[in-house]
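Novice: Next come a sequence and a model predicted from it.
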Amino acid sequence: MILITGGAGYIGAHVALELMQQGDDVLILDNLCNSYRSTLDRIAALSGRRPGFIQGDVRNRGLLDTVFADYPIDAVVHCAGLKAVGESVREPLRYYDTNVGGTVTLCQAMAHAGVFNLLFSSSATVYGDCATMPIDETCATGQPTNPYGQSKLMAENVMQSMVCSDERWSVGLLRYFNPIGAHKSGLLGEAPTSTPNNLLPYLLQVASGQRAALSVFGRDYDTPDGTGVRDYIHVVDLAEGHVKALDALRTQRGVQIWNLGTGLGYSVLEVVRAFEKVSGVQVPLVFEGRRAGDIARCWANPEKALNELGWSARRSLDRMLADAWRWECHLHQEEATTLVS
C-alpha cells in the first residue's frame, strides 16, 4: 500500500488516480486545508474504487504512528505542503513549520515503522534564480528567492542528511516545474479553496466570470515580451512521472533527483493567448509590478528522467489549457445543478 500525504490536493489526487489505475492500493492522508473531501468521490468515479482516507495533519506524530501501525504501507509519496510563493513571503514561519517540520515528522514516523521508500514533491524553485537555461539536476541549488523555495530546499537537505546516516532509505526528489491542466474527463482538476496564487487557476476564474481581470505581475523582465517565462507541465504527465519514479525507488537505495518538466518555456502572455485560442474566451489583463520572490525565467532539462525512468512529458500546452478549461466548465455545471436541485 502507498501512503500519499496531501493526496486530496491537486497533484496528490492525480498521483493517487494513476497509481490506483495501475492496481496499487492507496491511502490518502490530508488535512483538507486546501482541498475537498469530494475529491475522493472523483477519484473513485474515475478509478472504479475508492482510496482509503484519513483526515489529519502530517505534523501529527501520534496520528502517523497509528497510520503506519494500522496499514501495510511500504512506500510514501509526500505531497502535503503549502505552495504559494507570494503567500510564503507574507507568512514564512507557516511555510517552514508545514513544509520542513512536516517532512521531519513524517520521516521520523517512517523510520520508526520500518518504511524507507519515500518520494518527495519538491520544486524547481530550489534552483533559485539560475543564470543558465535549461536547468538540469547538476545545477547548484543556490539561494531560492522566496520562503516557499527555501522550505523545499531545507526539506530536501533533511532527507539528504537522513539518507547519509542510514543506508536503508530510498528517496526520490522530484523537482516539479509548473503543473497545470486537469484529467481529460473534466472530472478531476485544481480547485483552490481561496484566492488562487498561480497563473492558470486565476486565469480560469477570470475566463469563467468569477473575477474581473487577470493580474500580470511584471512586464519588464528580460524575456521576449517582458513577462515571466515558465515550463508548464500537464498534471497527468507529472503524475505518470511519480509512478515511474516509485518503480525505480524499489530497486535502488540512496537519493535520486529528477526534474519533471517539458523543457519548453512559455511566457505569461503566450499562455494567455494560447488559452484564448483554445477556449474562445477573451481574458482582460491588468499589468502590475513585479511580485516579491518571482524570477524572470525557468525551464527544465528533463533528459535525466527520460534516460533513467523512461519518462517524458507528452501533452502539449494547448492540451493542458483545453483540459483545464473543460474542468472549469464542469465545475460550473456541477454548481448550477446543485443550485437548481
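Specialist: Perfect, thanks for sending it. Everything quoted here is computed from the prediction, not taken from an experiment.
Novice: contacts, neighbours, all on C-alpha from now
Specialist: Noted.
Novice: where do the helices sit along the stretch 151-300 of the chain?
Specialist: Applying DSSP state H, counting those that start in this stretch to the stretch 151-300 of the chain gives helices spanning 199-207, 235-249, 268-279.
Novice: For Arg315, find the nearest of those.
Specialist: Distances from Arg315 to each of the helices of the stretch 151-300 of the chain were compared by CA to CA, and the smallest falls on helix 235-249, at 7.1 Å.
Novice: what's that closest one packed up against?
Specialist: Contacts defined by 3 or more CA pairs under 8 Å, 6 or more residues apart in numbering; DSSP states H and E place helix 235-249 against helix 10-21, strand 117-123, strand 170-176, strand 178-180, helix 303-309.
Novice: Using a markdown table, please lay out the ones you listed together with mean neighbour count.
Specialist: Formatted as a markdown table, the entries for these read as follows, by neighbours: other CA atoms under 10 Å:
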| stretch | mean neighbour count |
| --- | --- |
| helix 10-21 | 24 |
| strand 117-123 | 24 |
| strand 170-176 | 24 |
| strand 178-180 | 23 |
| helix 303-309 | 16 |
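Novice: Make JSON lines from those and add distance to Pro92 to it.
Specialist: Rendered in JSON lines, the data for the helices and strands packed on helix 235-249 read as follows (distance: least, CA to CA, whole Å):
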{"stretch": "helix 10-21", "distance to Pro92": "22"}
{"stretch": "strand 117-123", "distance to Pro92": "17"}
{"stretch": "strand 170-176", "distance to Pro92": "21"}
{"stretch": "strand 178-180", "distance to Pro92": "21"}
{"stretch": "helix 303-309", "distance to Pro92": "31"}
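Novice: out of those, nearest to His242?
Specialist: Proximity to His242 (CA to CA) singles out helix 10-21 among these, at 6.8 Å.
Novice: how distant is the helix or strand just after that closest one from the center of its chain?
Specialist: Following helix 10-21 in sequence order, the next helix or strand is strand 26-30 (DSSP states H and E). Here strand 26-30 is found 16 Å from its chain centre; the criterion is CA atoms, centre = their mean, to the nearest Å.
Novice: In addition, the following structure is provided for comparison:
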Amino acid sequence: MKNILVTGGLGFIGSHTVVELQKTGFRVVIIDNLSNSKIEVLEQIKSITNAKPGFYNIDICNKEALKSFFDTEKFDGIIHFAALKSVSESVQKPKEYFENNVNGLANLLAEIKNRNLNNLIFSSSCTVYGQADELPITENAALKPAESPYGETKQIGEKIINESCASNNLDAIALRYFNPIGAHESAKIGELPLGVPQNLIPYVTQTAAGIREQLSVFGEDYPTKDGTAIRDYIHVVDLAKAHISALERLINKKNKSNFEVFNIGTGKGTSVLEIIQTFEKVTNQKLNYKIVKRRSGDVTSAYADTTLAFNELNWKTEKTLEEALKSAWNWQQKQL
C-alpha cells in the first residue's frame, strides 16, 4: 500500500482528495495546522471511507517540527495543499501570503531533497496566468504579472519546484485549478471557511441560510455578457479525482518530463450573475444581493482549456454546475 502525505489535508480541497485517495487504496497521512480547517473533518473522512488517515498538527513554516515529522514517516508521494488561498485577502496581507506560501513550500522541498523523496503534486492556480490574452486558457499561455499576491506566490511556487526538479531527483506535477465549488455527496465534508468567506459560493450559501445579510457582486462593468466577472467553476470531487490521476502518473513513471503542468477546470465560463440565477433555480432560494464596485486583484474572465489533462491524465469532469451548487447548499444546511 503506497503511503501518501497530504499537507493541508483537512481543508476544503485537501479533505475531498484524502477521501478519493483512501477510496483508491492509498494510505494517507495528513499534516495541517488547522488555521482554516477543523479537526472534526478527520472523523468525517473516516465516516465516509471507513478508514482514518494519520494526522499531525504541524505548521510547514516550522522547520524543526517538519524535520521531526519526516524523521518518523516515509512517503511514496506528496500532495501539497497547505497555503493561504484568498485572492482578496492576499491584497490586504501580502507579507503573510509570501511568508506562508513561499517559505512553507521551501521548507517542504528541503525535506524532500534531504530524504531523497520523489513524486510531488503542487496545488497551483489559474491565477498564475493573470488576465490571459486568449480564452480558453491553455497551459502554454504566457504567465502575465499576477493580479494578486496570492497569484504571485503560486507563480513563485511553480518556479521553485521546476528548479528543484532540474537539480534534484524529483518528479512533480503542478495542477492549475480554476474555481473549485460544491461538496461531497454525503454532505459530511465541504467548504467551511473560518470567519467571513472570501470565495463566492460559501458567501452565496451563507447568504441563502441567513448567516450573511447580503451578497456583494463585485462589479457590473466588466466586458462580459452581463457585466460580471467570468470563472470556470469545477466540482471539488472532480478536482480531487484529478489528483489521483496525477499521482498515479508519477508513481507509474508515465510523466513525460520531471515537471509538468495541467489545467484542471471544466472548460466553461460562468458569470457571477449566472451563478446566482442557477443557485436560485436548483435550491428554490432567493438571494439578497447587490452590485458593488470591482474588487482589487480580480481578473475579468478565466476558463480552462482542459485538452491536455484529458489526453495525458485520462481525466475529465463528470459533475454539472447544478450538481455542484446543489451539493454546496446541502452541505450548508447541515451546518445550521
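Specialist: Ah, there it is. Bear in mind the structure is a predicted one, so any value in this text is a computation, not a measurement.
Novice: Kindly reformat the helices of the stretch 151-300 of structure 1 as JSON lines containing mean neighbour count and distance to Gly186 of structure 1.
Specialist: Rendered in JSON lines, the data for the helices of the stretch 151-300 of structure 1 read as follows (neighbours: other CA atoms under 10 Å; distance: least, CA to CA, whole Å):
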{"stretch": "helix 199-207", "mean neighbour count": "21", "distance to Gly186 of structure 1": "14"}
{"stretch": "helix 235-249", "mean neighbour count": "21", "distance to Gly186 of structure 1": "12"}
{"stretch": "helix 268-279", "mean neighbour count": "17", "distance to Gly186 of structure 1": "14"}
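Novice: Going along the chain, name the strands of structure 2.
Specialist: Read by DSSP state E, structure 2 holds these strands, from start to end of the chain: 3-7, 27-31, 54-56, 77-80, 120-125, 172-177, 179-181, 215-218, 230-231, 233-235, 259-264, 270-271, 289-292.
Novice: Onto which residues of structure 1 does the fifth one map?
Specialist: In the comparison with structure 1, strand 120-125 of structure 2 aligns to the range 118-123 (TM-score structural alignment).
Novice: Tell me the gap between that stretch and the middle of its chain.
Specialist: Mean-position distance between stretch 118-123 of structure 1 and its chain equals 9 Å (CA atoms, centre = their mean).
Novice: Mean per-residue distance, that stretch versus structure 2.
Specialist: Once the two are superposed, stretch 118-123 of structure 1 sits an average of 0.3 Å from its aligned residues in structure 2 (mean CA distance after the TM-score superposition for structure 1).
Novice: what's next to that stretch, contact-wise?
Specialist: Under the contact criterion CA atoms under 8 Å, 6 or more residues apart in numbering, stretch 118-123 of structure 1 has outside partners 75-79, 149, 152-153, 156, 169-177, 242, 245-246.
Novice: that older thread, between the helices and strands packed on helix 235-249 of structure 1, which one is nearest to Ala322 of structure 1?
Specialist: Nearest of those (CA to CA): strand 178-180, 10.6 Å.
Novice: who's in contact with that closest one?
Specialist: Counting contacts by CA under 8 Å, 6+ apart, the residues outside strand 178-180 of structure 1 that touch it are 200, 230-235, 238, 261, 320-321, 324.
Novice: once aligned to structure 2, how far is that strand on average?
Specialist: Relative to structure 2, strand 178-180 of structure 1 is 0.1 Å off (mean CA distance after the TM-score superposition for structure 1).
Novice: Measure how far that strand is from the centre of its chain, please.
Specialist: Taking the mean C-alpha point of strand 178-180 of structure 1 and that of its whole chain, the gap between them comes to 7 Å (CA atoms, centre = their mean).
Novice: now for Val261 of structure 2: what does it line up with in structure 1?
Specialist: Val261 of structure 2 is assigned Ile257 in structure 1 as its aligned equivalent, the criterion being TM-score structural alignment.
Novice: let me redo that: Pro136 of structure 2
Specialist: Taking TM-score structural alignment for the superposition, Pro136 of structure 2 sits opposite Pro134 in structure 1.
Novice: Surely its match and Ala300 touch.
Specialist: Yes - under the criterion of CA atoms under 8 Å, Pro134 of structure 1 is in contact with Ala300, at a separation of 5.0 Å.
Novice: Identify the contacts common to the two.
Specialist: Counting by CA under 8 Å, 6+ apart, the common neighbours of Pro134 of structure 1 and Ala300 are Gly263.
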